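# Structural data only, the sequence is not supplied:
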């Protein structure tokens, strides 16, 4: 499992655990499937920002399962 800080590791359709903006103080994780990659830079120290299929946006903490 990758930690989601490198953009090339993130694929559309991958299952990931993200931290939503409102959950940053607690670090609560939300699981979902990547619909769009929002970070343009190749890396980000806090995790690549993505939009999940349900519309929620957050930074990846763990890539659970890559899209096949």
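Right, received. Where do you want to start? Because the structure is predicted, anything quoted here is derived from the model rather than measured.

# Only C-alpha atoms from now on, for both contacts and neighbour counts.
Noted.

# Would you mark the buried spots in stretch 59-68?
59, 60, 61, 62, 63, 64, 66 (16 or more other Cα atoms under 10 Å).

# Contacts only, for the second one.
Residues in contact with residue 60 (Cα atoms under 8 Å, 6 or more residues apart in numbering) are 3, 4, 5, 16, 17, 18, 19, 46, 47, 48, 49, 50.

# try this one next to it:
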């Protein structure tokens, strides 16, 4: 498992845990499968922003082993 700060480590279809905007203070994680990668830069210190297949948008905190 790796953190989600590098865009190259995240692909569509990957299982990830993200933190939603409203959950940033609590750190509550939401699990799902990546549909789109929204961050354009190669890295982001708070995690790469993605859209899950469920439509939720948040920053990747954990990339689960496939």
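Received the coordinates, thanks. It should be emphasised that the depicted structure is a prediction, and the values quoted were computed from it without experimental measurement.

# Could you measure from residue 9 of the first structure over to residue 26 of the first structure?
25 Å (Cα to Cα, to the nearest Å).

# Looking at those two, which is more packed in?
residue 9 (15 against 8; other Cα atoms under 10 Å).

# Not counting its neighbours along the chain, what's nearest that one?
Among residues not flanking residue 9 of the first structure along the chain, residue 2 sits closest, at 7.5 Å (Cα to Cα, 6 or more residues apart in numbering).

# re earlier: among the contacts of residue 60 of the first structure, which ones are buried?
The buried subset of the contacts of residue 60 of the first structure - by 16+ other Cα under 10 Å - is 3, 4, 5, 16, 17, 18, 19, 47, 48, 49, 50.
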